[in-house]
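Colleague: Sequence plus the predicted model coming up.
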Amino acid sequence: MPETNKLPDLAPPLREDTSLAVARNVLNYLLTSDLRRGDRLPSERELAQAAGVARSVMREALKALGFLGLIEVRPGDGTYLASTESAILPEVVEWSLLLGEKPTQDVIEMRTYMEVAVARTSAARRDDLQLERMRTHLEGMRSSIGDRSAFRDADVAFHLAMAEASGNILFRRILDSMQALLMVWSKKTLENSDDLSSYYEEHLAVFEAVEAQDADAAATAMSHHMARALARIQAVIDGESSSSI
């Protein structure tokens, strides 16, 4: 390891959640070191020694960073800086480090409230141009049902276009951050889905309500979609938890 990548003091400050503090310090190390995408990190043991914490604490810290897609753990090989750029925005990294099973559910719950409000508001305020943008992204979902990556891109674009149609700039900014926070889990749910047509149908129901400018129907359709989304993510979380026992 080059001298420029010598491990700094990763010890957490007093009176702070240990794994969260260590995760923040490791993140700072990753951002300031000479490591590049795809480079191997120091071993878990070396990182734990630098932080002055048990390996179990460091493992939890690395797990939090893994949830964000910032690092990749390769069993039997080591931990690597993610080869692709994370979508996590700097201003939400503090939230991101809290992610685990329960906090992820909390983010989804908050996003559900936001999405329902967005659907209701966009149905009342959208103009024809904004509706056409939503239609374009919905068609992108339909035409890419066999391509999970393209489907997810169109899915995200649909939700953000609807947020713009609400006329409230904060809806767009907050939902953009929440999309980033849930990026890893949303990818995994798509990877574990045999048929994406049900995802499309849920979005179609939302779109048709917005098109009809029926605010109540739009809110109901979005509430149904988000309930299904939570169930899908929970199934993935449960599957990963059981496989790690």
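Modeller: Structure received.

Colleague: C-alpha only now, for contacts and for neighbours.
Modeller: Fine.

Colleague: Residue 98 and residue 172: what is the separation?
Modeller: Distance, residue 98 to residue 172, by Cα to Cα, to the nearest Å: 22 Å.

Colleague: measure the residue nearest in space to the middle of the chain to residue 229 for me?
Modeller: Nearest residue to the geometric centre of the chain (Cα atoms, centre = their mean): residue 182, 1.9 Å. For residue 182, the distance to residue 229 equals 11 Å [Cα to Cα].

Colleague: same thing with residue 60?
Modeller: 26 Å.

Colleague: can you check residue 50 too?
Modeller: Applying Cα to Cα, the value for residue 50 to residue 229 is 39 Å.

Colleague: So which residues of this structure form strands?
Modeller: All strands of the chain, identified by DSSP state E, fall at 71-74, 78-81.

Colleague: I'd like these as a markdown table, with mean neighbour count appended.
Modeller: Putting those into a markdown table (neighbours: other Cα atoms under 10 Å) gives the following:
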| stretch | mean neighbour count |
| --- | --- |
| strand 71-74 | 18 |
| strand 78-81 | 18 |
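
Colleague: take a look at this one as well, against the first:
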Amino acid sequence: MTESASTKQRLSDTVAEALQRDILGMAVGEKLPTEAELTERFDVSRTVIREATRLLVQRGLVTVKPGRGMTVAEVDGRVIADQYGLLLRLSEGSFEQLMELRLVLEVEMAALAAARRTDTQLEELDALNERLRAADPSSAEFLDADLDFHEKIAEASGNPFFLLVMRPVNDFLSDSYTAGTGYPSEAGHTVDEHFEIAQAIRSGDPARARFAAENHLRRVVRNRVLLTRE
């Protein structure tokens, strides 16, 4: 019997869900059955298996390489992050609205980082601040060190969802600064404020870290508004 388009879609969804359950119990890099084996297992056409495979690739669960077949991928949320970044680029939101999002997220991220950070993460925050201090404020190195610092705070919060959200936001900011008029904040203030945030996190004081992060982000917004009025 010939499969209709809707039947193929339902079957591919069912196969993808079944394989996803298998994948969640497998190790990264482990090989899945071949296309022929999956066709026999699920009693469906190769077209259905290929569509199910495409769905799993879209979800970031597997990789497919010639001669190697389908293997379990390391799930790092990058697919979701890419989609989020695309939505940011297609939105009609302003820079100020994006900074509102950062305020909501990053102020609490800093507070959590103060309570949960590791010694290694403290060292990495200090290293990023030294990179920032040494870099030319008009260079890509300065911008990279700035955004990497904020990502490291997300990591230090101990909550993987924060990092998942912050990466595409930072990618969007990086592209915007590079394509626009350049870095939007006063570099000297940024360096000082980053050091204060790092010190607050090192001290293990969530309230101080929260205040330092909010002070930094609100100052960036004020500076951006002044620049746009000139």
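Modeller: Noted; the coordinates are in hand. Everything numeric here is computed off the predicted structure, so don't read it as measured data.

Colleague: re earlier: which residue is the nearest non-sequential neighbour of the residue nearest to the centre of structure 1?
Modeller: residue 104 (7.4 Å; Cα to Cα, 6 or more residues apart in numbering).

Colleague: Need the counterpart of that neighbour in structure 2.
Modeller: Using TM-score structural alignment, the equivalent of residue 104 of structure 1 in structure 2 is residue 95.

Colleague: tally of neighbours for its match?
Modeller: The local packing of residue 95 of structure 2 (other Cα atoms under 10 Å) involves 14 other residues.

Colleague: With residue 92 of structure 2 instead?
Modeller: If you count neighbours by other Cα under 10 Å, residue 92 of structure 2 ends up with 9.

Colleague: what's the spacing between it and residue 98 of structure 2?
Modeller: 11 Å.

Colleague: got the contact list for residue 218 of structure 1?
Modeller: Taking Cα atoms under 8 Å, 6 or more residues apart in numbering, we find residue 218 of structure 1 in contact with 116, 119-120, 123, 205-210.

Colleague: Let's have those in JSON lines, adding distance to residue 142 of structure 1 and neighbour count.
Modeller: Formatted as JSON lines, those follow (distance: Cα to Cα, whole Å; neighbours: other Cα atoms under 10 Å):
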{"residue": "116", "distance to residue 142 of structure 1": "22", "neighbour count": "23"}
{"residue": "119", "distance to residue 142 of structure 1": "20", "neighbour count": "30"}
{"residue": "120", "distance to residue 142 of structure 1": "23", "neighbour count": "25"}
{"residue": "123", "distance to residue 142 of structure 1": "21", "neighbour count": "28"}
{"residue": "205", "distance to residue 142 of structure 1": "13", "neighbour count": "18"}
{"residue": "206", "distance to residue 142 of structure 1": "14", "neighbour count": "26"}
{"residue": "207", "distance to residue 142 of structure 1": "13", "neighbour count": "23"}
{"residue": "208", "distance to residue 142 of structure 1": "14", "neighbour count": "16"}
{"residue": "209", "distance to residue 142 of structure 1": "18", "neighbour count": "22"}
{"residue": "210", "distance to residue 142 of structure 1": "18", "neighbour count": "28"}
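
Colleague: how about those residues, which pair is most distant?
Modeller: Pairwise distances across those (Cα to Cα) peak at 14.7 Å, for the pair 116 and 208.

Colleague: Next, count neighbours for residue 218 of structure 2.
Modeller: By other Cα under 10 Å, neighbour count at residue 218 of structure 2 equals 16.

Colleague: To which residue of structure 1 is it aligned?
Modeller: Match for residue 218 of structure 2 (TM-score structural alignment): residue 227.

Colleague: give the contact list for its match.
Modeller: With Cα under 8 Å, 6+ apart, residue 227 of structure 1 has these contacts: residue 112.

Colleague: And for residue 40 of structure 2?
Modeller: Contacts of residue 40 of structure 2 (Cα under 8 Å, 6+ apart): none.

Colleague: circling back to that earlier point, residue 98 and residue 172 of structure 1: which is more packed in?
Modeller: residue 172 (21 against 18).

Colleague: Could you check which residue of structure 2 pairs with the more buried one?
Modeller: Under TM-score structural alignment, residue 172 of structure 1 pairs with residue 163 in structure 2.

Colleague: Give the burial count for the nearest residue to that match once chain neighbours are set aside, as a bare number.
Modeller: In space, and not counting its chain neighbours, residue 163 of structure 2 is closest to residue 154: 5.1 Å by Cα to Cα, 6+ apart. As a burial measure, residue 154 of structure 2 scores 26 neighbours (other Cα under 10 Å).

Colleague: separation between the nearest residue to residue 190 of structure 1 once chain neighbours are set aside and residue 133 of structure 1?
Modeller: Nearest non-adjacent residue to residue 190 of structure 1, counting by Cα to Cα, 6+ apart: residue 148, 6.5 Å away. Taking Cα to Cα as the measure, residue 148 of structure 1 falls 21 Å from residue 133 of structure 1.

Colleague: can you tell me what part of structure 1 whatever helix or strand residue 11 of structure 2 lives in aligns to?
Modeller: Using DSSP states H and E, the secondary-structure element containing residue 11 of structure 2 is helix 5-23. Using TM-score structural alignment, helix 5-23 of structure 2 lines up with nothing in structure 1.
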